[in-house]
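Novice: Just the structure for this:
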Amino acid sequence: MKSVLVPRIVFDEFISGFHVIEPSLVLLLGLEFKMKVLRTLIGGLAALGVGVGVSASAAPRWTSKRAAKEAYAPHTIDMPIDHFPESSRYVPHTNATFKQRYFFDSSYYKPGGPVFLYIGGETSGESRFSNLQTGIIQIMMEKFNGLGVILENRYYGESYPFNTSTTDELRFLTTEQTIADNAYFREHATFPGVNASLSGPDVPWIMYGGSLAGAHTAFTMKTYNDKFAGGIGSSATVQALLEYPQWYTPIMKYAPADCVSRIVNIIDKIDNLIWSDNKAGIQAVKEVFGLGSLSSLGDFAMTIAFPIGGPMNYPTNTWQELNWSPLYGSSDFWNFCSNVTNPSPPENISSVDTALAKYTNGEAWTGLGNYANYIKQTLLPMCTSGRIDSTDPGCFSTQNQTYYADVTNSAARSYLYSTCSESGGYQVAPAMGPSLLSRAVQIPYTQQWCTWAFPSGRFNSIPATPALHYYNKYGGWDLQAENLALIDGNTDVWLDLCSHSTIAASGPRISSDRFPSYLIAGAGHHWDSYGIGDVGAEPAYIREAHYWEMRTMGRFLEGWGERVG
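Specialist: As a prediction, the model looks like this:
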């Protein structure tokens, strides 16, 4: 769901419903960008079966049943930049509009059918095409004879209000402006070639969004409920918190126990060296990972956490990129754990486990050789310049203030701005207890990126820490809205920012006919959004979630007919 910016951005290309990541452009932070952008990585990593048998997988390119269909044509709507001309928050105001893109599929549409609006979230509209082809929107279109449409989020894809993204120009990138776009689109959208007007109040519209877009769906249903027949917020991150160490909780709980315990013990030893300011020991462990020249302890901590999921930043597939379907998921995390727990590594790797024992009172660092070898074989080759402590493509430093000040329009910059200004969710190590991430990573590590990226402008400045009240005013964990369904997965790293959070003060969410909700046991981040073109052939736990969504949307559509009478 969440992503933040670092100096090595992954640019994604989306081709016929699948996307390819350019291997030389290695990093995107990933609420979701994070979430989906990093689904395929360097195919050549699969050949790295050296030493411990390192391997990494990329999600296979897939061909949908509708692969022969030409790419969806982009359309645009003239969207007001400023929906709130009376609010002092957006002074100076503007009456200007920008071209906001959308894409639609009318192949299932029959007169009288509903419109299913997919909220694009923090990526380009093209990246969501699979939802029209085999995913949740295709499922709903086929079931209800509807039209499906993807609305690209403001400040993403090609839907930028301005030519650059200065701090002043980003002042219109807020939650309330974004959800106002959804309501405006519902009332003004046109669909060329469709012999019907679908923006009238008699036409039922159903929204769907996953992750950050799921939160936007929920907030839209809360604020503009009379305009929509219903909505589904999937893995909707409805609660904003400044820090979010719980990102690692599902991994601690559900990943292979021996893999978790080895990493936790290694991190404990590293942190003890840091706490005791043992410079020789710190340098020695950095050298073991091949990162001896990396000057920032935060950058070192983040880099070795990449296979797990670094603090809003990682170049490889992680726990979050697991998926019920091999068409979309990756086994990289399982390969990582398999390497870390390999019981029979060659001697040159196993000997590393005792090489640093002099810094831990003779205690071995079990699994260190395996862990370090994986990092050296899969991550270090990405830094093709060899300048480890730099912001060169694929390298591992984030300490580059000039880079962050680049005002070029980009999804990563837009996401970072939202993170810094409203939503927070900084992935840090927990204050107490076991950790998969070094305690060197705390709030200041991420906050410095905000400071560097967004210097005060003439009309706008970011707060010292995110102004969470702008995001939480819709209800946070306790958000409820008529005809809003909320669905989550219990192994999702973003679960504790969602409605089924395990840390919400109000306790577990209970479903009702009025406020339906569903927790998919064994599922990750908005796994219900994916499909294979045949619901009946899906794994039972996904199939039943899709059947529940269809039943729920059926009730919402019936209710809309009664509402508009």
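Novice: from here on, contacts and neighbour counts on C-alpha atoms
Specialist: Noted.
Novice: my guess is G200 contacts E187, does it?
Specialist: Yes - counting by CA atoms under 8 Å, G200 does reach E187; the two are 6.7 Å apart.
Novice: helices and strands around the strand or helix carrying K376, which ones?
Specialist: Element membership for K376 (DSSP states H and E) is helix 368-378. Here helix 368-378 touches helix 332-340, helix 347-350, helix 352-355, going by 3 or more CA pairs under 8 Å, 6 or more residues apart in numbering; DSSP states H and E.
Novice: could you pull out the strands for the protein?
Specialist: 12-15, 18-21, 75-80, 97-105, 115-119, 147-151, 205-210, 230-234, 241-243, 424-426, 484-489, 517-520 (DSSP state E).
Novice: Centre of the chain to the second one, how far?
Specialist: In this case it means strand 18-21. Chain-centre distance of strand 18-21: 16 Å, with CA atoms, centre = their mean, to the nearest Å.
Novice: what's it packed up against?
Specialist: Counting contacts by 3+ CA pairs under 8 Å, 6+ apart, strand 18-21 packs against strand 12-15.
Novice: and what of the first one?
Specialist: Applying 3+ CA pairs under 8 Å, 6+ apart, one finds that strand 12-15 contacts strand 18-21.
Novice: can you give me the helices for the stretch 451-565 of the chain?
Specialist: Assigned by DSSP state H, counting those that start in this stretch, the stretch 451-565 of the chain shows helices spanning 469-472, 540-564.
Novice: how about JSON lines for those helices, with mean neighbour count and distance to D496 added?
Specialist: Below are these laid out as JSON lines (neighbours: other CA atoms under 10 Å; distance: least, CA to CA, whole Å):
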{"stretch": "helix 469-472", "mean neighbour count": "18", "distance to D496": "14"}
{"stretch": "helix 540-564", "mean neighbour count": "17", "distance to D496": "20"}
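Novice: For the comparison step, fold the sequence that follows:
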Amino acid sequence: MAAVQLLLLLLLCWEAALCRAFTFVKLYHKKPAEPVDSVPDCWFLQKLDHFNGADSRNWMQRFFVNDSFMQPGGPVFLMIGGEGPANPAWMKYGSWLTFAEKLGALCLMLEHRFYGLSHPTKDMSVENLRYLSSRQALADIAHFQTVMTKQLKLGDRKWVVFGGSYPGSLAAWYRLKYPHLAYAAVASSAPVNAVVNFPEYLEVVQNSLARNHSACPKAMKLASDSILELLQYKENYKKLTEDFRLCKLLQLQSDMDISFFLDSIAEYMMDIVQYNNDNREFEGVKGGNVTIQVVCDIMDNESLGAPYDQFVVVIQTILNALGQKCIDAQYKNFVQEMRDDSWEGPASQGGRQWVYQTCTEFGFFQSTDSDSQPFSGFPLSYHIQQCSDIYGSAFNLSTVTDAVQQTNEYYGGFGIKSSRIIFPNGLIDPWHALGINSNLSSDCFAIQMEDAAHCADMYPERPGEPSVLPMARNFIFQLLTKWLQS
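Specialist: A predicted model of the protein is given here:
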């Protein structure tokens, strides 16, 4: 890298005299992992409101740099941050770095506004959260790219954006909305079609559970039905508390209490399916040894008792793997934590922010409103009520429905029209139901990955991974090489 460019980067990364690193957290209730050494925080002066020219307020946005592969004339790779603290481990691991090494790319990662240490406002009040949106986030990227290109004298280098899950959608949408800035995009496991009600998520969970154990979903459903029966009588609350290792004695005073308990238990299984047999250890994630196969082997073990007893063993096995002592299944506690709008609050790692985005842009509510799935008790109305309970009565089914419609009108949903975008999707992953699963054009490709989970193509290679992943990564590399040479 040229000396002047290196000096500028060093100044950006050290001016703030901070060198902190936090893990990327997909679900707000998971604990951060140990920090990654020797990846300094860098800071960028960002605009608060890109759509109001009279608003001159700024804030400091965090980003990370890996310039070890940069070659003269090489591209710039930008990893887009998402709904949690940006994890600097991605500056050391991941398939995008393999591509970067071969293509001589400068690698940058930009943390999403309102997540991690990127705090645009003094707190996360509802008034301030109006500056949290995918559109503002895309404008952040555009401003960042424009200024960095000038400051680092990057000239006409081609920028390729990467992202997985919601950041995958951002990658596709950045290429769509800023084609003069983004030359190409890799949008892994990207749910580009917003929906209010997303019962298909649990339908895919059922199909994924049945892949190697056809009887597994039925056993899971029988266990779920047994839980519903036990919930009808208060004398069973102590048993449910002990069996599922709840942090406090189960107290159910409303339908929301019941739904939150059922949702809390089911989410552990949803997480197992979504990230089945992945390679996220480098992010500090625990529990990867509990897979669909492990779960369904337990649900097939008649020596453990009835399906309910088998499911109890499943949940306890997951908790042990995660190192989690108990489950907080009290809706009142959840709402109280989510209402805390301070940057030090218990949901500040991403929970308050992401649920706000689902209530104001995307929906994505994973309900049990389908007969073709194994769980019960958390319908769409439960999710909509959360929006109202946390952010105020103005957030209701009508406003969420309008917001989701606006999102699809703005980005195109399944009908996105663009070029030079790659959409990898693992077919085990429930989110693939909202992604692009067939080619959109001669240079807008879908990659369907059998036996692969959420964002699996992004993780480093490892022995024993699904055989489709090396082929998918190679296809992505070949396409990027072709496009960058044209």
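Novice: ok, back up a step: reformat the helices of the stretch 451-565 of the first structure into a markdown table and put distance to G157 of the first structure next to each item.
Specialist: As requested, those are arranged in a markdown table below (distance: least, CA to CA, whole Å):
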| stretch | distance to G157 of the first structure |
| --- | --- |
| helix 469-472 | 23 |
| helix 540-564 | 29 |
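Novice: Out of the ones you listed, which gets nearest to I487 of the first structure?
Specialist: helix 540-564 (8.6 Å; CA to CA).
Novice: Now do that closest one and strand 205-210, the angle between them.
Specialist: Orientation of helix 540-564 of the first structure against strand 205-210 (axes from the mean of the first three to the mean of the last three CA atoms, to 10 degrees) gives an angle of 150 degrees.
Novice: what residues does helix 540-564 of the first structure touch?
Specialist: Helix 540-564 of the first structure is contacted from outside by 136, 140, 143, 201-202, 204, 206, 229-230, 483, 485, 516, 518, 520-522, 527-528, 535-537, using CA atoms under 8 Å, 6 or more residues apart in numbering.
Novice: quick one on the thing from earlier: tell me the mean distance between the helix holding K376 of the first structure and the second structure once they are aligned.
Specialist: Helix 368-378 of the first structure, aligned to the second structure and superposed, deviates on average by 3.7 Å (mean CA distance after the TM-score superposition for the first structure).
Novice: How much space separates S134 of the second structure from D389 of the second structure?
Specialist: 23 Å (CA to CA, to the nearest Å).
Novice: ok, those two, which is more surrounded?
Specialist: It is S134, of S134 of the second structure and D389, that has more neighbours when counted by other CA atoms under 10 Å, with 22 against 17.
Novice: The more buried one contacts L170, doesn't it?
Specialist: Yes - at 7.2 Å, S134 of the second structure counts as touching L170 under the criterion of CA under 8 Å.
Novice: joint contacts of those two?
Specialist: Residues touching both S134 of the second structure and L170 by CA under 8 Å, 6+ apart: none at all.
Novice: Mean neighbour count, the helices and strands packed on helix 368-378 of the first structure: which tops it?
Specialist: Ranked by mean neighbour count under mean count of other CA atoms under 10 Å, these are led by helix 332-340, which reaches a mean of 22.
Novice: how big is the angle separating that one from helix 368-378?
Specialist: Using the same axes, to 10 degrees: helix 332-340 of the first structure against helix 368-378 is 140 degrees.
Novice: Please name every helix or strand in contact with helix 332-340 of the first structure.
Specialist: By 3+ CA pairs under 8 Å, 6+ apart, helix 332-340 of the first structure packs against helix 257-275, helix 368-378.
Novice: now those helices in JSON lines, with mean neighbour count?
Specialist: JSON lines is the format used below for those (neighbours: other CA atoms under 10 Å):
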{"stretch": "helix 257-275", "mean neighbour count": "19"}
{"stretch": "helix 368-378", "mean neighbour count": "24"}
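Novice: residues in contact with I520 of the first structure?
Specialist: 487-490, 541-542, 545.
Novice: any chance of the helices and strands packed on helix 368-378 of the first structure in a markdown table, with distance to T166 of the first structure too?
Specialist: Below are these laid out as a markdown table (distance: least, CA to CA, whole Å):
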| stretch | distance to T166 of the first structure |
| --- | --- |
| helix 332-340 | 37 |
| helix 347-350 | 48 |
| helix 352-355 | 48 |
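Novice: so which of these gets nearest Y471 of the first structure?
Specialist: Between Y471 of the first structure and those, the tightest spacing by CA to CA is seen for helix 332-340, at 31.9 Å.
Novice: starting at the chain centroid, how far to the closest one?
Specialist: 21 Å.
Novice: and D243 of the second structure, how many neighbours?
Specialist: 16.
Novice: and if you look at I487 of the first structure?
Specialist: 25.
Novice: now Q232 of the second structure
Specialist: With other CA under 10 Å as criterion, Q232 of the second structure counts 10.
Novice: And the one 10 residues further on, by the same measure?
Specialist: Residues contacting E242 of the second structure under the criterion other CA under 10 Å number 15.
Novice: do the same with A464 of the first structure
Specialist: Neighbours around A464 of the first structure, by other CA under 10 Å: 11.
Novice: and the gap between it and S421 of the first structure?
Specialist: 9 Å.
Novice: ditto for A257 of the first structure
Specialist: Relative to S421 of the first structure, and taking CA to CA, A257 of the first structure is found at 37 Å.
Novice: likewise T398 of the first structure?
Specialist: Taking CA to CA, one finds T398 of the first structure at 20 Å from S421 of the first structure.
Novice: Please apply the same query to S234 of the first structure.
Specialist: Distance, S234 of the first structure to S421 of the first structure, by CA to CA: 23 Å.
Novice: Name the residue in these two with the higher neighbour count.
Specialist: Using other CA under 10 Å as the criterion, S234 of the first structure and S421 rank with S234 on top: 30 against 24.
Novice: Give the aligned equivalent of that one in the second structure.
Specialist: Using TM-score structural alignment, the equivalent of S234 of the first structure in the second structure is S188.
Novice: And D181 of the first structure, by the same measure?
Specialist: Taking TM-score structural alignment, the alignment pairs D181 of the first structure with D140 from the second structure.
Novice: Give me the spatial nearest neighbour of its match, chain neighbours excluded.
Specialist: Spatially, and ignoring its direct neighbours in sequence, D140 of the second structure is nearest to Q46 (6.9 Å; CA to CA, 6 or more residues apart in numbering).
Novice: what about the aligned residue in the first structure for that neighbour, neighbour count?
Specialist: In the first structure, the residue matched to Q46 of the second structure (TM-score structural alignment) is M79. By other CA under 10 Å, the residues close to M79 of the first structure number 21.
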